[in-house]
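Asks: what shape does this take:
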Amino acid sequence: MASTNSHLAFQVKRSIPELVVPAKPTPHEVKKLSDIDDQESMRFQVPVIWFYRNNSSNNPSMEEKDPVKVIREALGKALVYYYPLAGRLIEDRNKKLMVNCNGQGVLFIEANADVTFDQLGHTIQPPSPFLNEFLYNVPGSDGILGCPLILIQVTRLLCGGFILALRLNHTMCDGSGLCLFMNTLAEMAKGAQHPTIPPVWERELLNARNPPRITRIHHEFPQETTDDHRELDDDLDLTNMVQFPFFLNSNQIRVIRNHLPPHLRSNCTRFELITACLWRCRTLALNLDPEEVVQISGVVNGRGKNSNKGLNLPVGYYGNAFAYPSAVSKAGILCRNPLGYAVELVKKAKSEMDEEYIRSVADLMVIRGRPPFKITKRHLVVSDLTRSGLDKIDFGWGLPRHAGVAMGFPPISFFMNYKVGGEDGVVMPIWLPLFSVERFRQEVKKMTIEDPDMHEITEARHVRLTSML
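Replies: Predicted coordinates for the structure are as follows:
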């Protein structure tokens, strides 16, 4: 787990926030969100951040250009194509979300920080201790209805580098959709007149069927809803929870994989492996009653081209198009079994995701009134952003040193690419009760220390325990 330079002190001077509107007139209309967009669990703001070194020497044409001015101008051009993002959310009488495409614009902040990129060190990894400095929360801007759908702050650094931080209303886009918008913004910054991939709205493609019908088991949602649609644990005390970065380098991931029996070792994705390891170590750290049920939900993108698995959505579709099927186990069984048991559960849950699954989610939203996912300390949602393309956004000054969601949330953790000491790996912000953090570290340490003798024991235990289930 990498350390941070949280004692660093610097000042950020910001200009008055302004609204950037589309550079040309755009349609004034009302557009409905899909029933996948319009989930109670999507009604929150996601902070995303990009860190750029001063790489202008690699592209002399950008050397004299100001990133703030370039990105501000490009934003107006990009909003001509993504004009719903310049609108405001409203509800109909059934609380169905719609976008009033009124062209009011997105919030933009120009800023300067008296710090260099190198001084920031590992504070660029999530959760960023300086997020509030690089993404100012404009008072009254962080609501869901009637507020700007995007807020952007571009901060110049003393060294010539810059930071772009963005806050997105999640109901409008998922990670893939945000990447489509950001790639268009980057293309405009480099002089393009039109996006390579034109945006596609067509949110009706992910509306509930008529009649709606729930055809799959959805452990990620409460089985029954209360009047206020919440299923909160009274032991989910945020005042006693802390957030910290959890980093695994490529060698540690290899060692974790070696804990698996041969048939899983070669047939397990990195996402499945890390998700299973995180789930097991986190459950052990929480020291739960063995009979308590724990679950982990993995976000699975529905944009696959395979007709049996994917939704075959248009290439430029930028709405939410994912579901998060759950793996479920009693805490005691999960903790007593070797890692392979958790991997098999995660693989099985992931395999359930297909077109029918996401259609069933949309129908469930309509039938059961948009219930949120379960919010308990026994339920974790993980989202893999390592292949999202967020770290491929180039405004003309080269690729970012790091890019991704700037923080986790108590029920959600994001996997992101990160490099420590020149070694590639995956970093994820984790929330845990304070008393569980050290045990979590110890459980991870057990999984990431090479021990050949332990592998033989693990394989034997896996065969024995699997045969007992």
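Asks: from now on I want contacts and neighbour counts done on CA atoms only, so please keep to that.
Replies: Will do.
Asks: list the buried residues for the lengthiest strand in the chain?
Replies: Identified as the longest strand of the chain according to DSSP state E is strand 423-433. Within strand 423-433, the residues that count as buried by 16 or more other CA atoms under 10 Å are Gly425, Val426, Val427, Met428, Pro429, Ile430, Trp431, Leu432, Pro433.
Asks: how close does the third one sit to Phe246?
Replies: When you say that, I think you mean Val427. Distance of Val427 to Phe246, given as CA to CA, to the nearest Å: 6 Å.
Asks: swap in the last one?
Replies: Computed as CA to CA, the Pro433 to Phe246 distance reads 15 Å.
Asks: what segments of the stretch 201-350 of the chain are helices?
Replies: 250-257, 262-265, 270-286, 331-336, 339-351 (DSSP state H, counting those that start in this stretch).
Asks: would you mark the buried spots in the shortest one?
Replies: When you say that, I think you mean helix 262-265. Judged by neighbour count using 16+ other CA under 10 Å, the buried positions of helix 262-265 are Leu264, Arg265.
Asks: give me the contacts around it.
Replies: With CA atoms under 8 Å, 6 or more residues apart in numbering as the test, helix 262-265 has contacts from Arg257, Asn258, Gly340.
Asks: to check against the first, give me the structure of this:
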Amino acid sequence: MIKMSTPAKAIKAALAEALVYYYPIAGRLREVPGTNKLVVDCTGEGAVFVQASANVRLEEFGEPPLRGPYPCAEELFCDVGDTKVVVGKPLFFLQLKHLSCGGFALGFQACHNIVDAFGLIQLVKSIADLARGDARPAVLPAWERQILMARTPPRIVVLTGAGAEHKNADMLPNDVLLSTPLESMVHRHLLFGPRDIAHLRGHIAQPHLSKLVTTFELLTAVMWRCRTAALGYEAGEKARLVFPLNARGRWKRDLPIPRGYYGNALLHAVVEATVRDLCSGNPLDHTVELVRGAKADVSPERMRSMVDMMALQRGRGQTAFPTRHVYWVSNLGRIGDDAVDFGWADWVGGGFPLPKLTSFHTTGKNQDGHESVTVTLLLPGRAMDRFAKEIASWLNKHDGGNRFTPSSL
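Replies: Got it, this is the predicted structure:
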């Protein structure tokens, strides 16, 4: 049992103990010569723990529950170097930054080859369990990577919009999103409260669909339309949407992923439409049904096909998914980061503090205490201006009365 003297000592000791259970994370990735395959070498070299301090008080980050963008966000993380290099590097980095008010911020990064978001939060929860004084983690980890290994020979089910891009890459039009440097883009956090969500749901003409559609499906459909229009793609071009789905517990008989599995267990749903069909004339019902159809089209075979495809593309300088005219979106509302419990510190906020091309959905409460959804967005400046007008028209907020967070649109 770990006795808490200071947060840093307790969390560092808990990390060391957690790595006994998550021993692959204490190792390093190696490449098998001549195969383009990566393996974990359980060297026991450990993870990285950094302790730092800042003359900043928690209230300077905003009113709880906290959500990005955070000031000086890059200082909350360890320097991991080139994130594209994974071989021979530590697989987990944890930085604890003491704040002048007595609180602290935890910044953690992990190699995505080893864990997905659910697996990463499971590891962090295990560290919190041990730092709290528990004898062992509440959820014991399961490795069992053979469940989602590529098959020999691979069997590919072509995903909508995937594959053709590699064959005709030179014929595709340029994408302003990919040609604009990240540092030149504008990053926004959009806060959708209950009134905003109810107003958007009112745009759905079919009563039964309005009742069935989830908040994620609704906001994703609206964001996809507004973002596509803002980027100025030609009417006949294809616009794509890609979002991950958690495969845990989805097909217990055909794909029995055990409790505690912390590897990548994500299936990416892919859907495409012409810009004309997406943004001109068709009601919101049409876009919502595209999103819902992509979710309904998943299956164990498609999951295994995606694993096979990713294995085939490794080392070829290609990706298993389309890259141009794509809206990547991920729902982090249920990964459980708000349930991390150290026993002697209250969680006041989290999320992805650094801007990414992928839009992330997170849940929390707005300033009125109502459950709300925050969606991140990164766009070139002019496109962000156009997006603001598009989303305002959907929310009927041309009068400037929008309820986005102060740092938002």
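Asks: and the TM-score between them?
Replies: Here the TM-score for the pair of chains, by TM-score structural alignment, normalised by the length of structure 2, is 0.87; 386 aligned residues with a CA RMSD of 2.8 Å.
Asks: got CSV for the buried residues of strand 423-433 of structure 1, with distance to Arg370 of structure 1 too?
Replies: Listed next are those as CSV, based on distance: CA to CA, whole Å:
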residue, distance to Arg370 of structure 1
Gly425, 36
Val426, 33
Val427, 32
Met428, 28
Pro429, 27
Ile430, 27
Trp431, 26
Leu432, 27
Pro433, 29
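Asks: so stretch 231-239 of structure 2 matches what in structure 1?
Replies: Taken onto structure 1 by TM-score structural alignment, stretch 231-239 of structure 2 occupies residues 286-294 there.
Asks: counting by contacts, list what the longest strand of structure 1 packs against.
Replies: strand 241-249, helix 250-257, strand 412-420 (3 or more CA pairs under 8 Å, 6 or more residues apart in numbering; DSSP states H and E).
Asks: so which of the helices of the stretch 201-350 of structure 1 is nearest Arg72 of structure 1?
Replies: Proximity to Arg72 of structure 1, assessed across those by CA to CA, is greatest for helix 270-286 (35.8 Å).
Asks: which parts of that closest one are buried?
Replies: Going by neighbour count (16+ other CA under 10 Å), the buried part of helix 270-286 of structure 1 is 271-286.
Asks: so which of the residues you listed comes closest to Met416 of structure 1?
Replies: Phe271 (10.9 Å).
Asks: ok, back up a step: of all the helices and strands packed on strand 423-433 of structure 1, which one is nearest Glu456 of structure 1?
Replies: Using CA to CA, these put helix 250-257 closest to Glu456 of structure 1, at 13.4 Å.
Asks: what's the mean deviation for that closest one versus structure 2?
Replies: Aligned to structure 2 and superposed, helix 250-257 of structure 1 gives a mean residue distance of 1.3 Å (mean CA distance after the TM-score superposition for structure 1).
Asks: that helix versus helix 270-286: what angle between them?
Replies: Counting by axes from the mean of the first three to the mean of the last three CA atoms, to 10 degrees, helix 250-257 of structure 1 lies at 80 degrees to helix 270-286.
Asks: let's have the contacts of helix 262-265 of structure 1 in CSV, adding neighbour count and distance to Arg303 of structure 1.
Replies: Formatted as CSV, the contacts of helix 262-265 of structure 1 follow (neighbours: other CA atoms under 10 Å; distance: CA to CA, whole Å):
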residue, neighbour count, distance to Arg303 of structure 1
Arg257, 24, 28
Asn258, 22, 31
Gly340, 27, 28
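Asks: now flag whichever of the residues you listed is closest to Tyr317 of structure 1.
Replies: The closest of the contacts of helix 262-265 of structure 1, once distances to Tyr317 of structure 1 are taken by CA to CA, is Arg257, at 35.3 Å.
Asks: can you find the partner of the closest one in structure 2?
Replies: Arg257 of structure 1 maps onto Arg201 in structure 2, by TM-score structural alignment.
Asks: which residue is the nearest non-sequential neighbour of its match?
Replies: Excluding its sequence neighbours, the residue lying closest to Arg201 of structure 2 (CA to CA, 6 or more residues apart in numbering) is Ser210, at 6.1 Å.
Asks: got it, and Leu149 of structure 1?
Replies: Nearest non-adjacent residue to Leu149 of structure 1, counting by CA to CA, 6+ apart: Asn169, 5.2 Å away.
Asks: closest to the centroid, which residue in structure 2?
Replies: Among the residues of structure 2, the one closest to the centroid is Ser330, at 4.6 Å (CA atoms, centre = their mean).
Asks: tell me which helix or strand that residue sits in.
Replies: Element membership for Ser330 of structure 2, per DSSP states H and E: strand 326-331.
Asks: specify, as a residue range, where that strand falls in structure 1.
Replies: Taken onto structure 1 by TM-score structural alignment, strand 326-331 of structure 2 occupies residues 379-384 there.
Asks: the matching stretch against structure 2, how far on average?
Replies: Taking mean CA distance after the TM-score superposition for structure 1, the mean distance separating stretch 379-384 of structure 1 from the aligned residues in structure 2 is 0.8 Å.
Asks: how about Gly349 of structure 2, what's its partner in structure 1?
Replies: Aligned against structure 1 by TM-score structural alignment, Gly349 of structure 2 finds its counterpart in His402.
Asks: contact partners for its match?
Replies: By CA under 8 Å, 6+ apart, the contact list for His402 of structure 1 reads Trp50, Phe51, Tyr52, Ile124, Gln125, Asp391, Asn417, Tyr418.
Asks: out of the residues you listed, which are inside helices?
Replies: Per DSSP state H, helices hold no members of the contacts of His402 of structure 1.
Asks: from these, which land in strands?
Replies: Among the contacts of His402 of structure 1, DSSP E puts Trp50, Phe51, Tyr52, Asn417, Tyr418 in strands.
Asks: top of those residues by neighbour count?
Replies: Most neighbours among those, by other CA atoms under 10 Å: Tyr418, with 24 neighbours.
Asks: show me the contacts for the aligned residue in structure 2 for that one.
Replies: For Tyr418 of structure 1, the aligned residue in structure 2 is Gly364 (criterion: TM-score structural alignment). Taking CA under 8 Å, 6+ apart, we find Gly364 of structure 2 in contact with Pro65, Glu371, Ser372, Val373, Thr374.
Asks: do Ile457 of structure 1 as well
Replies: Contacts of Ile457 of structure 1 (CA under 8 Å, 6+ apart): none.
Asks: so it versus Met468 of structure 1, what's the distance?
Replies: Relative to Met468 of structure 1, Ile457 of structure 1 is positioned 17 Å away (CA to CA).
Asks: and for Glu438 of structure 1?
Replies: According to CA to CA, Glu438 of structure 1 and Met468 of structure 1 sit 32 Å apart.
Asks: ok, back up a step: among the contacts of His402 of structure 1, which recur in structure 2?
Replies: Mapping the contacts of His402 of structure 1 onto structure 2 (both residues aligned by TM-score structural alignment, their matches' CA atoms under 8 Å) leaves Ile124, Gln125, Asp391 still in contact.
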